[in-house]
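Student: Next come a sequence and a model predicted from it.
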Amino acid sequence: MFQLIQRGQTYADQSGWPVVIHSTTSQIVRYWRQGRINTASIDRFNQNFEHLDHHEAAQIRAELETSEHIKSLRAMRAA
């Protein structure tokens, strides 16, 4: 299926992390992942990334926040 890749859209990478499109050209895609801009070729991006709607992206972000909160609580308990 053909789909335009546009700035601001949310995708999931192979690890399941949400990424936000920063910019695109005819050959590369630049995207935000964990506060950094990364680059992928169009072919690699089409193979390894999955488009997310707003609800899916929000759910993934909530799960990641919960996971990070649990990690910080465990670290505080161990200290």
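Tutor: Structure's in. What do you need?
Student: When you work out contacts or count neighbours from here on, use the C-alpha atoms and nothing else.
Tutor: Noted.
Student: Name the residues of stretch 22-31 that come out as buried.
Tutor: H22, S23, T24, V29, R30, Y31 (16 or more other CA atoms under 10 Å).
Student: let's bring in a second model and compare:
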Amino acid sequence: MFKLIQRGQIYADQNGWPVIIHSSTSQIVRYWRQGRINTASIDRFNNDFEHLDPQEAAQIRAELEKSEHIKSLRAQRAA
């Protein structure tokens, strides 16, 4: 199936992290992940990434933020 990859679309990488498309060509896809721009070939991108609708992306972001918050609270308690 053919799917157009456009700037601003949200995908999940193979680790479940949400990524935002920065740009794409017929050969490569550039995407933001955790504040950095990374590059993947079209073949790798099609195999390793899954398109997310905005609701799924918001849920994943909320879970990641909660996880980071819990981690920081534990670090504060240990210090």
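Tutor: That came through, no problem. Note that the structure is a prediction, hence the values are computed from the model and not measured.
Student: TM-score for these two?
Tutor: The TM-score (TM-score structural alignment, normalised by the length of the first structure) is 0.99; 79 aligned residues with a CA RMSD of 0.4 Å.
Student: ok, back up a step: now the two most distant members of the buried residues of stretch 22-31 of the first structure.
Tutor: For the buried residues of stretch 22-31 of the first structure, the maximum inter-member distance is 8.7 Å, found between T24 and Y31 (CA to CA).
Student: mean shift of the helix ranked longest in the second structure relative to the first structure?
Tutor: In the second structure, with assignment by DSSP state H, the single longest helix is helix 54-78. By mean CA distance after the TM-score superposition for the first structure, the fitted helix 54-78 of the second structure averages 0.2 Å away from its aligned residues in the first structure.
Student: Against which helices or strands is that helix packed?
Tutor: strand 10-12, strand 18-24 (3 or more CA pairs under 8 Å, 6 or more residues apart in numbering; DSSP states H and E).
Student: just those: most buried one?
Tutor: strand 10-12 (a mean of 22; mean count of other CA atoms under 10 Å).
Student: tell me the contacts of the residue lying closest to T24 of the first structure once chain neighbours are set aside?
Tutor: Closest residue to T24 of the first structure apart from its sequence neighbours, by CA to CA, 6 or more residues apart in numbering: R30 at 6.1 Å. Going by CA atoms under 8 Å, 6 or more residues apart in numbering, R30 of the first structure touches I21, H22, S23, T24, I37, N38, T39, A40.
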